[in-house]
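Engineer: the amino acid sequence is not available; the structure is as follows:
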């Protein structure tokens, strides 16, 4: 398999398993704690923190462990002049693998819990507060990732990024989707973690705005990119 093929496979698998963790733990939480929404969120967020950290450690050396189109776009943008990061064709391929992986992850979670494989969520989430929450969650995520990269601490990404997402489950009103591919995948499960199709475009728009804000903030705080951002520059071996 070519190097790009390995990267795309890693992005597909990583995004699929991330969504499977989010949706599957949401289903389990509903079943185990049917009458306590706070406990359901605790169970869901805890599983996501551990799952995301493991996926970053496992697949990061192959693809950089983006699992998120806005991370891939930020990497492409940061490296476009110096020739680091993703090329434009690679960016398009990464996003395609991530979106398909997100959908596959929901389907897999549904099947594991003996639910119809393909569902369409009826969980409408759009309020002004939720959209502000998505802007904040995504801006913070991009800022954390690039701050680590630009200060030579990318090796801490598995722990720090997972910890940030876990905290953002609780301090944002939207429970921190912060990822267009995950948002798209969660359309396909009518469960605790799902999102209705009508709500997804607004969430994705808020995520794009948040990513731009986060990247702008990093440019102000850390104006000099290192030669290789190391966000996503995988080990070619």
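Structural biologist: Happy to help now that I have it. Note that the structure is predicted; figures quoted are calculated from it, not measured.
Engineer: please make it C-alpha for all contacts and neighbour counts, starting now.
Structural biologist: Noted.
Engineer: which SS state does the residue sitting furthest away from the middle of the chain fall under?
Structural biologist: Distance from the C-alpha centroid of the chain, by CA atoms, centre = their mean, peaks at residue 35 (28.2 Å). Three-state assignment for residue 35 (DSSP: H, G, I helix; E, B strand; the rest coil): coil.
Engineer: give the buried residues for the strand or helix carrying residue 109.
Structural biologist: Assigned by DSSP states H and E, residue 109 falls within helix 88-112. By 16 or more other CA atoms under 10 Å, the buried positions in helix 88-112 come out as 90-91, 93-110.
Engineer: other SSEs contacting that helix?
Structural biologist: Judged by 3 or more CA pairs under 8 Å, 6 or more residues apart in numbering; DSSP states H and E, helix 88-112 is in contact with helix 3-32, helix 69-79, helix 180-186.
Engineer: A further structure is provided below for comparison with the first:
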């Protein structure tokens, strides 16, 4: 875990999540203003998001770990890598930073700063998509840390770039981003009433990834010991 003191770690999480959301919302506004082609607009929203994730994780990872996501923080708390109080602080900083990033994006494009999302994103397909998006994100992080930690920033950026397109929800995969996008009536927005189900699905997917990674990525010696102790083991 990063070695900075807690105030600096919280500031890094707020700053990073704010810049992430400003990128998501701002690139969506820009894309929506430049083209009527929805597929092209989504592509223009996707690429900056994947790129900024690589940048933020490389820049802020040494300070706070660059979670930038309460679901990721939840997983590291459940792993015992973060104390409960620190994890709660991370989550609060991420949500606050994300909201600030959404407001900043509106201000940069001379839109009303305070908005409420009206885009309906609801239904079982959307919820399943968010669970899958968060599951994949957390699994990629844990697998990357296990096998090639220096590649995690690229793995995350590339995964989210792909997940924008293979999930029905366009892969929010982040409770802080979902909350912040609920305060934006733009291309990237979501109706606030739909946010709680997104957050629940994201957290469920993240915890499922933690469970699977704990088994699948366990060192060979640990798997062998578990097999010997299990019924039918040799």
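Structural biologist: Right, received. Where do you want to start? All values derive from a computational prediction rather than experimental measurement.
Engineer: thinking again about what came up before, what range in the second structure does the helix holding residue 109 of the first structure sit on?
Structural biologist: The counterpart of helix 88-112 of the first structure in the second structure, counting by TM-score structural alignment, spans residues 84-108.
Engineer: and that stretch, how far from the first structure on average?
Structural biologist: Comparison of stretch 84-108 of the second structure with the first structure after fitting gives an average deviation of 0.5 Å (mean CA distance after the TM-score superposition for the first structure).
Engineer: over to stretch 203-212 of the second structure?
Structural biologist: Taking mean CA distance after the TM-score superposition for the first structure, the mean distance separating stretch 203-212 of the second structure from the aligned residues in the first structure is 1.0 Å.
Engineer: report how many residues lie close to the residue of the second structure sitting at the aligned position of residue 72 of the first structure.
Structural biologist: Under the alignment defined by TM-score structural alignment, residue 72 of the first structure is paired with residue 73 of the second structure. Here the count is done by other CA atoms under 10 Å, and residue 73 of the second structure has 25 residues near it.
Engineer: residue 33 of the first structure too?
Structural biologist: Neighbourhood size, residue 33 of the first structure [other CA under 10 Å]: 14.
Engineer: thought it was touching residue 39?
Structural biologist: Yes: with contact defined as CA atoms under 8 Å, residue 33 of the first structure reaches residue 39; the gap is 6.7 Å.
Engineer: can you get me a residue count around residue 167 of the second structure?
Structural biologist: Neighbourhood size, residue 167 of the second structure [other CA under 10 Å]: 18.
Engineer: name the nearest residue to it, ignoring sequence neighbours.
Structural biologist: Nearest residue to residue 167 of the second structure in three dimensions, chain neighbours excluded: residue 129, at 5.2 Å (CA to CA, 6 or more residues apart in numbering).
Engineer: what's the one you found in contact with, if anything?
Structural biologist: 167, 168, 169, 171 (CA atoms under 8 Å, 6 or more residues apart in numbering).
Engineer: same thing but 7 Å
Structural biologist: By CA atoms under 7 Å, 6 or more residues apart in numbering, the contact set of residue 129 of the second structure is 167, 168, 169.
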